[in-house]
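Colleague: Sequence and predicted structure are below.
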Amino acid sequence: MRKLQLSIGPKLCYHGFTIEAMQTVIARKKRGPAPTGKGELIGVRIHPKLWSALDEARHECSEEELPSRPEMIRRILHSWLIENSFMSSPDEVLARLKMRSDEALLSARNVESRIRASSFLDADGVEDAVKTLYRDGGRCGGSDWPSDASSEEIAIQLAAETALNRAFDEMWERDSELARRIDWPRADPEDFLD
């Protein structure tokens, strides 16, 4: 916490000394997590009956995973959108993904073992190189965009690729073996757009 000194009254002068009344104000920390900047903020009034039902649903979750009210609203909305076919479920997206052939997976694992044996990279560099191998399929940068793509087309493609990379990272954290089996370069990035 940071303390600030604020002058709250008139200054008094007496034989060359300045005296002023001071008050100590403690600056409060902002509540909640830092904003991510993703998504649009929507202010919604919710009546007490709905709040109590929402809190009841929150407390159905495990103690260690108790979601905040906004997170619970996001989860409920996400479930409703999937149930009513406005969004694909993660399982549907996973079912559409192509898996690497056994041959391609064996080849990638051989390259991974050579990367891990390399003395040129530190531990973080090795992990990044391995993830890049499976996410990009060994491609070394560049893009498949036509040279005459408009800025709007490029923005859409960038958003889709960013969503695909985020999905890969989340999958790698949850189940790195499954992330290795998925043929990410053949995945449709638009499947991962929010």
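Modeller: Sure thing, it's come through.
Colleague: CA only for contacts and neighbour counts going forward, please
Modeller: OK.
Colleague: element containing Thr18, please.
Modeller: Per DSSP states H and E: Thr18 is located in strand 17-27.
Colleague: Select the longest strand from the protein.
Modeller: In the chain, with assignment by DSSP state E, the single longest strand is strand 2-14.
Colleague: relative to strand 17-27, how tilted is it?
Modeller: Put simply, strand 2-14 runs at 160 degrees to strand 17-27, going by axes from the mean of the first three to the mean of the last three Cα atoms, to 10 degrees.
Colleague: ok, second structure coming up, stack it against the first:
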Amino acid sequence: MTLSLPRAAQADDFVTLPSGIKVLTIREGEGATPQPGDTVEVHWAGFTKGYQGKVIDHRLQSYPERRAHRIDNTSVRDEPYEFKLGSGQAIKAFEIAVSNMKAGGIVRVEVPGELPDLAYPLDRSQRFTGELISQDLKIYKYRYGPQPAELGGQRALDFVLDNTTLRPFNRTLLFDIKLLAVRKQR
């Protein structure tokens, strides 16, 4: 299952939540809505939206002339991301988006760069645990998920977060999220 929108999303298709993140519901789920303490399993694809002023397009093969910067896509590897809702394991924007979904639902989430506390920390000492995931590639473990699985994804994300010459709007992140399962806390 590859996450993709059926058509290009327009700005007014998104709903802005009180937190400031913007959510576009692609498909309503019919399953359980997760509560704090529940373990959720999601597929996600992440993109940098304003990387060097270039808008990201998730349809990489359809628009080869556009330079897209995908962070990761778990559905390609069939390796869902799992976390406990409300535990602080995931960035706040991810927690907020998933807590408003039902199992089986798919959303696109825009995390404005002007709201850095909802995304990954800009301070590298707060972003990483110091633990190496890959000694050969020097891939460090992120303190908050979701974690890009490949070096290219981590480098694209780190470039956007670390670049002090970028304006906040250039740090906007996009996530496509499919809520696969909700396991109620015991």
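Modeller: Alright, I've got the coordinates. All values derive from a computational prediction rather than experimental measurement.
Colleague: what TM-score do we get after superposing?
Modeller: Once superposed, chain against chain, the TM-score is 0.23 (TM-score structural alignment, normalised by the length of the second structure); 74 aligned residues with a Cα RMSD of 5.8 Å.
Colleague: on that earlier part again, and for the longest strand of the first structure, what's in contact with it?
Modeller: 18-28 (Cα atoms under 8 Å, 6 or more residues apart in numbering).
Colleague: Would you mark the buried spots in that strand?
Modeller: For strand 2-14 of the first structure, burial by neighbour count (16 or more other Cα atoms under 10 Å) applies to no residue.
Colleague: biggest helix in the first structure, by residue count?
Modeller: Secondary structure of the first structure per DSSP state H: the longest helix is helix 151-174.
Colleague: quick one on the thing from earlier: what's the strand holding Thr18 of the first structure packed up against?
Modeller: If contacts are counted by 3 or more Cα pairs under 8 Å, 6 or more residues apart in numbering; DSSP states H and E, strand 17-27 of the first structure sits against strand 2-14.
Colleague: Which strands or helices does whichever helix or strand comes after the strand holding Thr18 of the first structure pack on?
Modeller: Next along the chain after strand 17-27 of the first structure, taking DSSP H and E as the criterion, comes helix 48-58. Under the contact definition 3+ Cα pairs under 8 Å, 6+ apart, helix 48-58 of the first structure sits against helix 69-83.
Colleague: which strands and helices sit next to the helix it packs on?
Modeller: helix 48-58.
Colleague: any idea of the angle the helix it packs on forms with helix 69-83?
Modeller: Using the same axes, to 10 degrees, helix 48-58 of the first structure lies at 80 degrees relative to helix 69-83.
Colleague: Show me what counts as buried in helix 48-58 of the first structure.
Modeller: Within helix 48-58 of the first structure, the residues that count as buried by 16+ other Cα under 10 Å are 54, 58.
Colleague: Please produce TSV containing the contacts of strand 2-14 of the first structure, extended by neighbour count and distance to Asp91 of the first structure.
Modeller: Converted to TSV, those look like this (neighbours: other Cα atoms under 10 Å; distance: Cα to Cα, whole Å):
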residue	neighbour count	distance to Asp91 of the first structure
Thr18	9	72
Ile19	12	71
Glu20	13	68
Ala21	11	66
Met22	11	62
Gln23	12	59
Thr24	11	56
Val25	11	53
Ile26	11	49
Ala27	10	47
Arg28	9	43
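Colleague: what does the strand holding Thr18 of the first structure rub up against?
Modeller: 1-13.
Colleague: and which of the residues you listed is nearest to Pro70 of the first structure?
Modeller: Met1 (26.3 Å; Cα to Cα).
Colleague: Any idea how many residues pack against Leu151 of the second structure?
Modeller: Using other Cα atoms under 10 Å, Leu151 of the second structure has 16 other residues around it.
Colleague: Now it. Nearest residue, chain neighbours left out?
Modeller: For Leu151 of the second structure, ignoring the flanking residues on the chain, the nearest one in space by Cα to Cα, 6 or more residues apart in numbering is Ile139 at 6.3 Å.
Colleague: for Arg124 of the second structure, same thing?
Modeller: In space, and not counting its chain neighbours, Arg124 of the second structure is closest to Asp162: 7.8 Å by Cα to Cα, 6+ apart.
Colleague: Remind me what the longest helix of the first structure packs against, helices and strands.
Modeller: helix 176-181.
Colleague: Could you list every helix and strand in contact with the helix it packs on?
Modeller: So helix 176-181 of the first structure, by 3+ Cα pairs under 8 Å, 6+ apart, packs with helix 151-174.
Colleague: Please repeat the previous calculation with a cut-off of 10 Å.
Modeller: On a contact count with 3 or more Cα pairs under 10 Å, 6 or more residues apart in numbering; DSSP states H and E, helix 176-181 of the first structure meets helix 102-117, helix 123-136, helix 151-174.
Colleague: Tell me which two of the contacts of strand 2-14 of the first structure sit farthest apart.
Modeller: Thr18 and Arg28, at 29.9 Å, using Cα to Cα across these.
Colleague: out of the helices and strands packed on helix 176-181 of the first structure, which comes closest to Ile73 of the first structure?
Modeller: Smallest distance to Ile73 of the first structure across those (Cα to Cα): 21.5 Å, for helix 151-174.
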